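[1] Coordinates for the following, if possible.
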Amino acid sequence: MKSKKLYLTEDFSERESPFQSDDYPMILLGKNINPIHIDMLISSPRSDDPYASRLSQISASLSSNKTEKKFRCTKARGLFRRLLIRRSHTFYKIWSITIEIVLTYNVITTLFFLAYEYPNGILLVCDTMSMCVFALEIILNFFTEQEGKNSRTNKSFRSIAKNYSRGWLFFDILAILPLRLAGLEMEEYLLRMFRLFKLPKVMNFTDGNGLSYLLTYFQFGRREKNGKTTYSYKHKIIASLVKLFIFTIFLVYFLGCFWFWFQRLIANYKYSQGPNEKDENTFENAFGLQEVGSLRLALISSYYMFTTIATIGYGDYTPKNVYEMTFTFIVMLFGATLIGIIDGNFNNAISVYSDATCGYDIVGELHVWLGQLERVQGALDSKIRDKIINHFQNYSDKDRLKFLAKKYWEAKCLDDLVNIDQVYVRQLPEQAYNSIIQILFTDFIHNFKYFLSLKVHLKIIPHLQPRKYEQNDLIYTQGEEIDELIFLLSGRISIGIIFDEKHQSLLVCEKGRTVIGDYAVLTKQKNNYDYLSEEYSESFSINGEIFMKIIENYFPEEKASMLGMAVKRENSLKKLKKNLLATLETEGSSPLKYKNKVSMIMPRDNHEFAYNEEETMKKITRFMNLGADMSLKSEIILSQIKSRDELRDIFIEGIDDELSPIYLE
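    Okay, the predicted model is just below:
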């Protein structure tokens, strides 16, 4: 066995040897650092070698079986890590979409094959291909990163194999057994029914995998750079409605298929025969469905099951023997209860969606209040009235907190700003209350996690208020005192300055990740730029004074990081503004007027002044006088600096002359 490469120096550090050998590794040892083969050094160590005992230990460890075994395990782990399929990888996303589509198709067709007719032709080819996909899935599951507890991922091969073996491995193998080759088609399709328990994962449209990831291409949810998918509160409600609707349809289809398979299964039983001991007293025979196509049979069976579980019972289709009656009784008993639960959840989801997206009652109360105000004060201006109504309409539509919102103006002390003061949630554990907040603002917490930590989010979210800005709305102007911190959710906000009464953009805010006004709020200074909404934009805002009270009194350590990001952006804006001013002045725009600055006239090369105009001449004379005064003052200052420098040099020379004899002595 060849020795491992080992580079050992007198200071026990590793150092590359300039002499490399393909046959033998080299060792660096001694003061001269001459390369010596490790086997020669170990076989004949010098008596004065201080490292002789250490070299013998190294030799023993290299020759031990445990070391070789550990080396092989390490090598195997390295190979597994290269083959590991990361959950954030594009291949995993595509494979998850493929598996969920194939799974949905396989479950639907398996029920159809079991109840109505066995596959043939193109259906048989597609069914065989889906079985091959599931067989490949079993292999890939051993090399796929698993999601563990506390959002941690499991990357250990042993742990992944152990978890999969204890979970779905046995059922996945049973579901791909080709029993039809032995003439056991019905048994094969019954074993495939284990895949029904995987359907809830397919219908979860907000888990960020599979079909839910595919929906992000249609703007249903947001795909982040780290591979995760976030959903707004509205999208989650819509997903729950769609999920309930699909589940109801699938339940009816499943019971219809199972019903038709069952009535065929008991066709030849004792109590299913007619008076003449002929097989006539069955659902299929009684209604003449023997010659009906499979698709029509599926529709009839589903229709009959729906009327049964909904307790409508038109009487056009009825059970015909004691077995069918028992089956129908069980379906009516449990199916009606299940449909009732589904309908209740469906109605509850619609109610929650209506509360979250509709505010007509609040707007109606606002109209009443405005009417009372106008009767006392007179008619309001139509633009002001529309602006008030639109503001509160948007507030009602986009407010996620509802009665969870905190009224900071009613706070009597600092603790009232962060404590739970609502009567109906005060008794909840803090963990449950925080979970509610996180569910309502999942997208907000994810988008602004770089700005605030989770513990800060949970304290300021109850103070958030929805805001909207129409196109060309000026949110903040230069020199204005900012009283609200704005978190941009959607739209396009431009940060810039006003030139020639036009907005010159310096920086465009990133959609869904920009905080506006943080520098002014944190430093308690006036705003330095103009914020213009270039398109319809939505945001959440929090009162700046309340935000600072919460941060300074409860999370002082967070203020430094927030201020650092704000100062960094402010410095970038200053550089951009300086470059923009230089560019515009170089272009010679006439006249250039910068808001809150002295107006200047920048002539072009071919521009002719109208000297006969009195106002123009006055401005030119005033600027010339100002320039002359500034030039005179600068010359005086420079002369003073020069004279002071000369006096300083004379003084230093005098000191050197006095001290030089001392140095010589």
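
[2] from here on, contacts and neighbour counts on C-alpha atoms
    Fine.

[3] quick one, strands of the stretch 101-250 of the chain?
    In the stretch 101-250 of the chain, the strands defined using DSSP state E, counting those that start in this stretch lie at 146-147, 153-154, 222-223, 229-230.

[4] Residue 57: what secondary structure?
    helix (DSSP: H, G, I helix; E, B strand; the rest coil).

[5] and it, how many neighbours?
    For residue 57, the neighbour count with other CA atoms under 10 Å is 11.

[6] Kindly report the same for residue 298.
    19.

[7] any idea where the strands of this protein begin and end?
    26-29, 34-37, 146-147, 153-154, 222-223, 229-230, 465-469, 474-476, 484-490, 493-499, 502-508, 514-516, 530-533, 537-543 (DSSP state E).

[8] Output those strands in JSON lines; the columns should cover mean neighbour count and distance to residue 161.
    Rendered in JSON lines, the data for the strands of the chain read as follows (neighbours: other CA atoms under 10 Å; distance: least, CA to CA, whole Å):
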{"stretch": "strand 26-29", "mean neighbour count": "22", "distance to residue 161": "41"}
{"stretch": "strand 34-37", "mean neighbour count": "16", "distance to residue 161": "43"}
{"stretch": "strand 146-147", "mean neighbour count": "16", "distance to residue 161": "10"}
{"stretch": "strand 153-154", "mean neighbour count": "14", "distance to residue 161": "11"}
{"stretch": "strand 222-223", "mean neighbour count": "17", "distance to residue 161": "30"}
{"stretch": "strand 229-230", "mean neighbour count": "22", "distance to residue 161": "27"}
{"stretch": "strand 465-469", "mean neighbour count": "20", "distance to residue 161": "48"}
{"stretch": "strand 474-476", "mean neighbour count": "17", "distance to residue 161": "56"}
{"stretch": "strand 484-490", "mean neighbour count": "22", "distance to residue 161": "42"}
{"stretch": "strand 493-499", "mean neighbour count": "22", "distance to residue 161": "50"}
{"stretch": "strand 502-508", "mean neighbour count": "17", "distance to residue 161": "49"}
{"stretch": "strand 514-516", "mean neighbour count": "20", "distance to residue 161": "43"}
{"stretch": "strand 530-533", "mean neighbour count": "24", "distance to residue 161": "53"}
{"stretch": "strand 537-543", "mean neighbour count": "20", "distance to residue 161": "46"}
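
[9] Could you also give me the structure for this next sequence, so I can compare it with the first?
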Amino acid sequence: MVKYSRVFPAKSKDFEFVSKYQKLAAGSFMTFECLDTEYAQPDIQFRKSKTIRASKLIKLLTFKKTKRLDEENFDFYERYDIAKHEKFIIKCDSKPKILFNIFMNILVIYSVIMSLFLLAFEVVDKTFTVFEIFVWLMFIIELILTFFTEFVDEKGKSIKNFRIIAIKYAKTWLLFDFLAILPLSYTGNPNTEYFLRMSRLLKMSRLFYMIDVRNVTNYLRLNSKTISKKQRILYLIIEKSWDLIIEICSIMFFCYFLSCLWWYYVNLLRDYRKVHYNFVDFYGLNDFDTNHQLIVCMYFIFTTLMTVGYGDYSARNSYEMGFCIFIMLIGSAWLALTISRVISFVKELEKIGEVKDNLNDLVVFINNLENIHGVMPSLLKKKVLAHFNYYWKHDRLGRLANPDWTRDIHGLLEISDETLKSLPKKLQQNTLDYLFKDYFNNFTKFFGTEDEFRYDICLHMQPRFYDNEYILLQGDFCQELLLMQKGYALMGFHDENDNFIICQNFSSGIIIGESSVFLKMPSFASYKAYDVEAMAIPDHAVTKILREKYPARMLNYMDIVRNRTASLMANVEGHEGYIKTDARHKLLWQMSIKSTEDDQYISHNKRLKDIYKKFKEMKKQLKDMHDEILIIKGPE
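    Prediction:
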């Protein structure tokens, strides 16, 4: 028999990850514990002051004669492994690393520009300058440091394991970075070296992502007491000016790239295809130095790209004309895109006084609270801002959301948005299916497929995000249903030492808060979330809509909730250390009484609806009989 459980401290930012392996044999057992500050330490502490490696413990736990861990439980060991070499890893968000990355991105731009120039104009420089040697050494250092630098995966986890970092680097940039630092000029193949350096072209945009002026404007917004209309216009102008600068730099580099490509293409036709009537010979550009040649090429490419074409320089043969057609197609599309961006910028300036600024309202709200109660703690302010930033980014409904959260059933069912309201009912449902198709498919037992409940309730759904925090504590009431789409949650309880004992873990596709919403009882367990993305529905909206419009569905789903709650409670109470009190029995008794009252209420409501339905049928029959009498009797 194998038992395993995990213990977390209830009130601590840093959590303990405790894994117990108990092997009952000949009346004796062994217990292993792993104490952690953020994820885990490299070694696992044994009670008799011995240590074993984590890999050995995992092999012990997954041995054929023992109980294997499922995929959900194994995720905890992934958390242990990713922080295995934390002491030797360079943090990606440290200031020295950020400055180093900015400097290396500048060197990337320099390397690409010089490689293009040397490859196109075939400049042979036998003197290897000190600066070029320095650049070459810096790229070698960057390649080595990449193996010691953490990265953040797609789930937002910080990876600090040499093996995982090396595998990630090998699958992405390792081959390109290695080929780009090969000194092939010493072997007599300078063009090959310049060509391999061109792989750094894909890294050039990193510098503009790192140096983003929006970080400055957002900081100014959040640290201003109020944001006036002039300030909003100023911040918008700064942001759009930065976008314009990026656009101009992109156009200039693209012109430079095409200029080098044009010169290389013309000389290729001249030397290998023996095309004598060409751009170079016609204008006698070989008589000038390389700087003049580059300026002429950029002038010709830029005028062609902008579809100006002054005529002083032009293509001289069919091959060059075909290249120019390709450039003009790109130039016209790019010019149209740039003009559309300028128009959108002007429209944003015109509507800035009309559009409601959510961030400004939030800043005013926080400042009002601080004026009354003093400075808000930085951690609390950070959580409030993170909540609203996630809400604004992932709110699927926008203005389609139903703002009426009153107890009136008509207000809960009414569509407030006039555009959606004006659509035919079938198109309304298709639109809502498009917005919430993933939730409708993952929570079919709750939303159903036979009636219109899912379309009525989805107008009240709000996005939520939780990471390394408690969603619901034991003994508290949950005021909303949480439909967990991504991430995982731990269900457990707090023992006498205030440690969090894990009873069960859940992945996506579960609903948290059902016992509070449907059975009107406090939570019998606590739930802790990690990287959870969910949708929340207010409790009164769910219960009111189900009771008033879908009573049969309410009865069926409450039976499901009762059975599920009883199963989860049995799981929790079966763990050692769970404290059973009289309050628990009172809660169970209240749950059964409340369930009986709900059944009586719903049954009574259903009977009234059945009577009203029969009354309408009788009224229709009487009307038909009256029409038949009039037809037989005839007009007077």
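
[10] So after superposing, what's the score?
    The TM-score (TM-score structural alignment, normalised by the length of structure 2) is 0.43; 332 aligned residues with a CA RMSD of 5.3 Å.

[11] thinking again about what came up before, in JSON lines: the strands of structure 1, plus distance to residue 625 of structure 1.
    Below are the strands of structure 1 laid out as JSON lines (distance: least, CA to CA, whole Å):
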{"stretch": "strand 26-29", "distance to residue 625 of structure 1": "80"}
{"stretch": "strand 34-37", "distance to residue 625 of structure 1": "82"}
{"stretch": "strand 146-147", "distance to residue 625 of structure 1": "75"}
{"stretch": "strand 153-154", "distance to residue 625 of structure 1": "73"}
{"stretch": "strand 222-223", "distance to residue 625 of structure 1": "60"}
{"stretch": "strand 229-230", "distance to residue 625 of structure 1": "62"}
{"stretch": "strand 465-469", "distance to residue 625 of structure 1": "46"}
{"stretch": "strand 474-476", "distance to residue 625 of structure 1": "36"}
{"stretch": "strand 484-490", "distance to residue 625 of structure 1": "44"}
{"stretch": "strand 493-499", "distance to residue 625 of structure 1": "25"}
{"stretch": "strand 502-508", "distance to residue 625 of structure 1": "30"}
{"stretch": "strand 514-516", "distance to residue 625 of structure 1": "41"}
{"stretch": "strand 530-533", "distance to residue 625 of structure 1": "32"}
{"stretch": "strand 537-543", "distance to residue 625 of structure 1": "47"}
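
[12] right, so of the ones you listed, which gets closest to residue 387 of structure 1?
    Closest of these to residue 387 of structure 1 is strand 465-469, at 11.2 Å (criterion: CA to CA).

[13] for residue 111 of structure 2, helix, strand, or coil?
    Here residue 111 of structure 2 is helix, with the state taken from three-state DSSP.

[14] just checking, it touches residue 196?
    No: using CA atoms under 8 Å, residue 111 of structure 2 is not in contact with residue 196, being 11.0 Å away.

[15] Tell me which stretches of structure 2 form strands.
    Ranges of strands in structure 2, per DSSP E, are 2-3, 7-9, 22-23, 43-45, 51-53, 151-152, 158-159, 462-466, 469-472, 480-494, 499-506, 510-512, 526-538.

[16] Output those strands as a markdown table; include the columns distance to residue 386 of structure 2.
    A markdown table is the format used below for the strands of structure 2 (distance: least, CA to CA, whole Å):
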| stretch | distance to residue 386 of structure 2 |
| --- | --- |
| strand 2-3 | 39 |
| strand 7-9 | 25 |
| strand 22-23 | 41 |
| strand 43-45 | 34 |
| strand 51-53 | 38 |
| strand 151-152 | 19 |
| strand 158-159 | 19 |
| strand 462-466 | 9 |
| strand 469-472 | 14 |
| strand 480-494 | 18 |
| strand 499-506 | 24 |
| strand 510-512 | 22 |
| strand 526-538 | 13 |
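
[17] Distance to residue 264 of structure 2 and mean neighbour count added to those, as CSV?
    Formatted as CSV, those follow (distance: least, CA to CA, whole Å; neighbours: other CA atoms under 10 Å):
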stretch, distance to residue 264 of structure 2, mean neighbour count
strand 2-3, 71, 12
strand 7-9, 65, 21
strand 22-23, 72, 16
strand 43-45, 59, 18
strand 51-53, 59, 12
strand 151-152, 39, 16
strand 158-159, 44, 20
strand 462-466, 53, 20
strand 469-472, 59, 18
strand 480-494, 52, 23
strand 499-506, 60, 20
strand 510-512, 61, 18
strand 526-538, 51, 21
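
[18] rewinding a little: to residue 348 of structure 1, which of the strands of structure 1 lies closest?
    strand 229-230 (23.3 Å).

[19] which strands and helices sit next to that closest one?
    If you count contacts as 3 or more CA pairs under 8 Å, 6 or more residues apart in numbering; DSSP states H and E, strand 229-230 of structure 1 packs onto strand 222-223, helix 442-447.

[20] rerun at 7 Å
    When contacts are defined as 3 or more CA pairs under 7 Å, 6 or more residues apart in numbering; DSSP states H and E, strand 229-230 of structure 1 packs onto strand 222-223.

[21] And the strands of structure 1: which comes nearest residue 346 of structure 1?
    Closest to residue 346 of structure 1 of the strands of structure 1, according to CA to CA: strand 229-230, at 23.2 Å.
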